[in-house]
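Novice: need a structure here:
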Amino acid sequence: MSEVVTYSREGNVGVITVNYPPVNALSHAVRSGLIAALEQGQEDSEAKVLLLVCEGRTFIAGADIREFGKPMQKPGLAELVETYENSEKPLVAAIHGTALGGGLEMALGCHYRVALNSAKIGLPEVKLGLLPGAGGTQRLPRLTGAQKALEIITSGEFVGAKDALALGILDVVDDGEDVKAAGLAYAQQIADEGKPVRRVRDLKDKIASDKGSDVFDQFRAVLQKKARGQFSPFKCVDAIEAAFNLPFAEGMKRERELFTECMDSPQRAGQIHSFFAEREVSKVKGLSKDTPVRDVNSVGIIGAGTMGGGIAMNFANVGIPVIIVEMKQEALDKGLGIIRKNYENSAKKGRLTQQQVEDRIALITGSLSYDDFKSVDLVIEAVFENMAVKKEIFAKLDAICKPGTILASNTSTLDIDEIGSATRRPEDVVGMHFFSPANVMKLLENVRGSKTSDEVKATVMAVAKKIKKVGVLVGNCHGFVGNRMLHRRGAEAMTLVNEGATPQQVDKVLTDLGYPMGQFAMSDLAGIDVGYRIREERRNAGEQVAPSWMDKLAEQNRLGQKTMAGVYKYEEGSRNPVPDAEVERIIEGFRKEQDISSREITDQEILERCMYVMVNEAAKILEEGIADRALDIDVVWIYGYGFPAYRGGPMFWADQVGLDVILAAVEKYHADVGGEQWKPADLLKQLVADGKKFGDL
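Specialist: So this is what the prediction gives:
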């Protein structure tokens, strides 16, 4: 008998217990132990019903990530699930915590399922570029019907216990906290009532009702927009459809074929890299696990605009009270009103109850005085990008805030050290760069200054986790990691348009790569005035910043979506960018002013110049220690800028393209186009010379 799986009996219920911390993952030892325990339960003449339950904080939470990429030793997961489903005695799965992936597939192989009210279930394989490969696509639709199975499997999102009960995935939900007690009670009920073995594979009602419907074609049409460019979601649909068109055994065979196709797809490698990179990024180089973390039980925010309001919502969402300070009552009232509207919209969509709306709003207090920050643990400044204004604010905070308060700036580009120089406590000053909309975007780019203390670094990384963000700690330079690379791409995109491309051609190349929107549509979303202010700030600082036709748009109050016109025009109630002949005239006029001759530009040149310039800049970022690892850059771009996770991030993508290919192109553009941006990074040259990749660093 395996040490991680044991068999015992309580009355006439045989209990199979998994105890494999931390998440009872389906390792080879667990799989073997489950087979042995089931055999013991079958042979136990006193056991009328068998119960599968887990110790610790969760039910089986999926595959063992330590076995990823390795051939699966027998018994395989599909074989294990089938063996449990074939049990001659009724089998009950008792679920607490999460039953995910193979864990849920195991539960579906059991004949009955009970769960604590706090439990969640799901099949998240699609997020790794895969599909459920142990019968999940064949069994789940037999319980839920086609539509819900399609939604659950192609999204990979979790389903709460009450919803899972309503969908027919669970048989009972228990409001208690003792999963074993809940499982034993339900198993005893099954024994007392003499309920028979009920195999999910034999259920036919939901299959019969949806067979021959057009639900699959309709769902594929929806996916064309939601999962554009992705491979595995469409394979999930194919597998689920097989459950309705083929006998169970043939459906299982089809699922395995489609699973293999996903395994062989380069997208699977990209998504698995993204999966591990997100977990690895929290381990900060040079920062001990024992570094003290300060308590953050109250937060002050300066600025009630779009960004400040969104930041406030992050903290209120996790129960942390927030004080927002504005200069004028009108601006404060407007900002608080938008926060309420955002929460009310979530309630209308069923994501929050009205009581939750009121509870969160009650945690957000408005003020016109910095004096109300005297006792907060963290202050985040979220005003526009102007160094003089920020330094004035931080000098005030230094005088008002208690010792130990972390003073953070939401700046997207400016020097954290210079901001900190306005205080007597630069060790407490740090960048916390949220991405817009701040209450939605997952990335939090934490920026360390040269004097930022390890304690503050550790605290802001812990805060990121607390407010459910993906935190990445980066170094201090203009634009940090994300915007420094973005500025290179943006400048190259502008130059391409100057030379003859159209904004929509550039944007299409980027969206075809998998970005949710292109460079110019993104500028419209963020606001053309944002980039304009940054350029003006740099000009005021004495930098040579080239003139731009985008400046002309800002000067004409074409600020993007918020004014219904920017690079594109927008119709009332729509965010879809529409090419605008007026912008074409502005661009053509700019070309004449600058004496630029227009030429034909290929999509391949756009791809190379927009993407390779980013890779070259990223190599310089790594050289300078602004980012510690290539994966940090990948995570910043996946969660902050919409780089497709299935491509693994820009550094992983570059490794797949081939660094020798990219270096050759960079050298060519350095010769043809010139400029510091095309000077090949020493690190890029070294990696190519050594036959290595960014992933080898």
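Novice: CA atoms for contacts and neighbours, from now on please.
Specialist: Noted.
Novice: the helices in the stretch 501-650 of the chain, which residues?
Specialist: Counting by DSSP state H, counting those that start in this stretch, one finds helices in the stretch 501-650 of the chain at the ranges 503-513, 519-526, 528-540, 549-555, 581-593, 603-623, 630-641, 650-657.
Novice: and those: which comes nearest residue 6?
Specialist: Closest of these to residue 6 is helix 630-641, at 39.7 Å (criterion: CA to CA).
Novice: other SSEs contacting the closest one?
Specialist: Helices and strands touching helix 630-641, by 3 or more CA pairs under 8 Å, 6 or more residues apart in numbering; DSSP states H and E, are helix 266-280, strand 443-448, strand 470-474, helix 482-499, helix 650-657.
Novice: which of the helices of the stretch 501-650 of the chain sits most buried?
Specialist: Neighbour counts (mean count of other CA atoms under 10 Å) averaged over each of those peak at helix 630-641, with a mean of 24.
Novice: how much space between residue 273 and residue 196?
Specialist: Between residue 273 and residue 196 the distance is 44 Å, computed by CA to CA, to the nearest Å.
Novice: just to revisit the earlier point, out of the helices of the stretch 501-650 of the chain, nearest to residue 480?
Specialist: Set against residue 480 and scored by CA to CA, the helices of the stretch 501-650 of the chain come closest in helix 603-623, at 8.6 Å.
Novice: thinking again about what came up before, residue 273 and residue 196: which is more packed in?
Specialist: A count of neighbours by other CA atoms under 10 Å puts residue 273 above the other of residue 273 and residue 196, at 22 against 14.
Novice: report the contact partners of the residue nearest to the more buried one when sequence neighbours are not counted.
Specialist: In space, and not counting its chain neighbours, residue 273 is closest to residue 648: 5.7 Å by CA to CA, 6 or more residues apart in numbering. Shown in contact with residue 648 (CA atoms under 8 Å, 6 or more residues apart in numbering): 267, 269, 270, 271, 272, 273, 274, 634, 638.
Novice: please give the structure of this sequence too, so both can be compared:
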Amino acid sequence: MTASLARHGRVAVITLDNPPVNGLGLETRRALAAQVHAAEADPQIAAMVIAGAGRVFSGGADIKEFGSPKAVAEPNLLSLILLVERATKPVVAAIHGTCMGGGLELSLGCHYRVAAPGASIALPEVKIGLVPGAGGTQRLPRALGVETALNMIVSGEPVRSEQLAQVPGQRLIDRLIEGELIAGAVAFAEEIADVRPLPRVRDLKAAHPEADAYFQFARNTARAMARHFPAPVKCVDCVEKSVKASFDEGMRFEREAFLGLMWTPECKALRHAFFAERAASKIADVPEDTPLRPVDRVAVIGAGTMGGGIAMNFLNAGIPVVMLEMKQEALERGVATIRRNYEAQVRKGKLKQDKYEQRMALLSTTLSYADIGDADMAIEAVFEDMAVKQAVFEQLDAVMKPGAILATNTSTLDVNRIASFTRRSQDVIGTHFFSPANVMKLLEVVRGAETARDVLATVMALGRKIRKTCVVSGVCDGFIGNRMIEQYSRQAGFLLEEGCTPTQVDRAIEKFGFAMGPFRMGDLAGNDIGWYIRKRRYLEKPDLRYSRTADLLCEMGRFGQKTGAGWHDYQAGKRDAIPSPVVEQMIADHRAALGITPRRISDEEIVHRLVYSLVNEAARLLEEGIAAKASDIDMVYLTGYGFPLHRGGPMCYADTQGLFNVVEDMKRFARNPHDDAAFWQPAPLLARLVAEGKTFNPA
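Specialist: Model prediction:
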């Protein structure tokens, strides 16, 4: 039974018990309705308390049921809330832990609400492309005030119960319970058991003194801040109805908006991302109950930009870090950079001074490997060169205690070879952080051929602790993200040779929704990094063709923002990309030397060549077992490479376009004499999915 009833004198305590978040799926809705009916029918019961088992009240509707018959099967959430609201005996919601989405909407249908301090309260539906669909946009403005409610609904962000209890005139929280919540809720229910009439949130009035101007301002703001997503503007429209229409009219409008958004590509993409993030943590051959190794102290080798950023992740999580460098000056620079980063957060009000001091107190430094031997994990963040990595791992093998995890932050190099430099290859793993490491969400966890399962499970859990989205990759050159981006970059180069300018390519893909085009991205990361990798490719893969434009750019010393000039020009102190006549002339000269007559290339062709190059290479990664799931690849690109969230990732986007259509486009690209026809042969997995009428991501 997912909802149980216990009598406390005249009060029935009905407890939701559907781990982990007491989701309001069909079974739980039926059980809760049955217990409400039982309490209503019992003459010994004068009032009811609805509470949640475990650490939460309710995380809301079961998103897995969305779009399925279970979502609308009776009692659906609307019917359940109406049942509670129409109860003849007072119903008190006892809120603790998390009260979100349908859980908050259920509580708003109750006659009273009490809450424990620290409870996290939200209507987060906008984050999956929806408006609240069970009265949230109509009841919350009545209970909390229009502006506070609209801010919560449009942002989807949680607010603490004690903050909401202080909102002037609020009727959301009738009492904060400082002690034991159930005892306090029962006592409150006893107090109000005989009060009549029963208060209903729907009977309150939602008002705003300047409604027309306020809602127009809110609509314009939502449109500007979330231009690719329809849900935030619809949230404004729904809350406006709470002020300008009757409650029942507002409910009808909200429901139509909810159902209309459910099938939009943006909502499907956001729901896909929601599930993909959770699926990424599941590894087929690593049970969830795999014992973890303790990681109470971390050593970071290298105090540069990457090493300092990695260290900050652990300091933020309260884990002591010892940072090692070869020279004192390098250590001092690294520590100074960490201080500056934290001090900037303090100035902006994002970090309290005492927290900053606590984090810095967890950081120590050394020039000697002998001082890091007792750390539970060592992460190297040194220059991307195999000989340098070898020297580091031989030292780590010599000094680290048995059972310590040895991690490499390499972005392209062979983790198996790095592991071979030790006598403990089972303890070696790749942890590919993305720069800036203290900001970027993605962590590619690279599983070596001999990496122990408990090492993999430990690093995945540790990644979550430092608030990273972790995706497992097998070993190959570039792993998931960088192996795919190489093909994307090759296509960008071919587009220049055929007639595009860097500005045109960047603008086309940014209009599609990427945070940054390939040439602006290169200027930000440093064009010399790609040059270094290409030089290695020319020796290892002499048959792989690249546009020479990128090499010519680097030979001109145009490495990007750090030199003030790359594919674009930059003014001192600014990051605006200015079209460069020098670069455009270099491209034109190179094009002429190749005997290519430039042609007009549409934005659609630019986008599809760039995105489908990612898709085809990703299909090869899946075929080879480097990536376990298509959704893992989507998470890599959503969290690490600026792929537009409203598209759901490259594999999700390909599914929405239809894989048959993707392959047809690839056939056209293969006929282009200036492109790479061999590359555009569909990967075996992609060809098989088209033949079988399937998709990368099953529905």
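Novice: just the helices and strands packed on helix 630-641 of structure 1: most buried one?
Specialist: Among those, the stretch with the highest mean neighbour count (mean count of other CA under 10 Å) is strand 443-448, at a mean of 27.
Novice: what is the subsequent helix or strand relative to it?
Specialist: Following strand 443-448 of structure 1 in sequence order, the next helix or strand is helix 454-466 (DSSP states H and E).
Novice: superpose on structure 2 and give me the mean offset of that next one.
Specialist: Here the mean offset of helix 454-466 of structure 1 against structure 2 after fitting is 2.0 Å, by mean CA distance after the TM-score superposition for structure 1.
Novice: what do you get for stretch 604-623 of structure 1?
Specialist: With mean CA distance after the TM-score superposition for structure 1, stretch 604-623 of structure 1 averages 1.2 Å from its match.
Novice: give me the contact list for that stretch.
Specialist: Outside stretch 604-623 of structure 1, the residues that reach it (CA under 8 Å, 6+ apart) are 481, 484-486, 488-490, 492-493, 496, 506, 509-510, 627-630, 633, 650-651, 654, 662, 665-666, 677-678, 680-684.
Novice: cool, and stretch 541-560 of structure 1?
Specialist: Outside stretch 541-560 of structure 1, the residues touching it (CA under 8 Å, 6+ apart) are 494, 523-529, 532, 535, 538-539, 563-569, 586-587, 590.
Novice: just to revisit the earlier point, tell me which of the helices and strands packed on helix 630-641 of structure 1 lies nearest to residue 302 of structure 1.
Specialist: Comparing these against residue 302 of structure 1 with CA to CA, the closest turns out to be strand 443-448 (17.5 Å).
Novice: what is the burial count for residue 365 of structure 1?
Specialist: Residues within reach of residue 365 of structure 1, counting by other CA under 10 Å, total 14.
Novice: how close does residue 595 of structure 2 get to residue 49 of structure 2?
Specialist: For residue 595 of structure 2 relative to residue 49 of structure 2 (CA to CA), the value is 80 Å.
Novice: now swap in residue 648 of structure 2 and tell me
Specialist: From residue 648 of structure 2 to residue 49 of structure 2 the distance is 40 Å (CA to CA).
Novice: for residue 138 of structure 2, same thing?
Specialist: Taken as CA to CA, the span from residue 138 of structure 2 to residue 49 of structure 2 is 23 Å.
Novice: out of these two, which sits in the more crowded spot?
Specialist: residue 138 (33 against 27).
Novice: next, the mean deviation of the helix or strand hosting that one compared to structure 1.
Specialist: Counting by DSSP H and E, the element that carries residue 138 of structure 2 is helix 136-144. Following superposition, helix 136-144 of structure 2 is found to deviate from structure 1 by 2.0 Å on average (mean CA distance after the TM-score superposition for structure 1).
Novice: neighbouring contacts of that helix?
Specialist: Against helix 136-144 of structure 2 from outside (CA under 8 Å, 6+ apart): 101, 104-105, 108, 123, 131, 146-150, 153, 164, 167, 169-172, 201-202, 204-206, 235, 238-239, 241-242, 247, 250-251, 254.
Novice: buried ones among the residues you listed?
Specialist: For the contacts of helix 136-144 of structure 2, a neighbour count by 16 or more other CA atoms under 10 Å gives the buried set as 101, 104-105, 108, 123, 131, 146-147, 149-150, 153, 164, 170-172, 201-202, 205-206, 235, 238-239, 241-242, 247, 250-251, 254.
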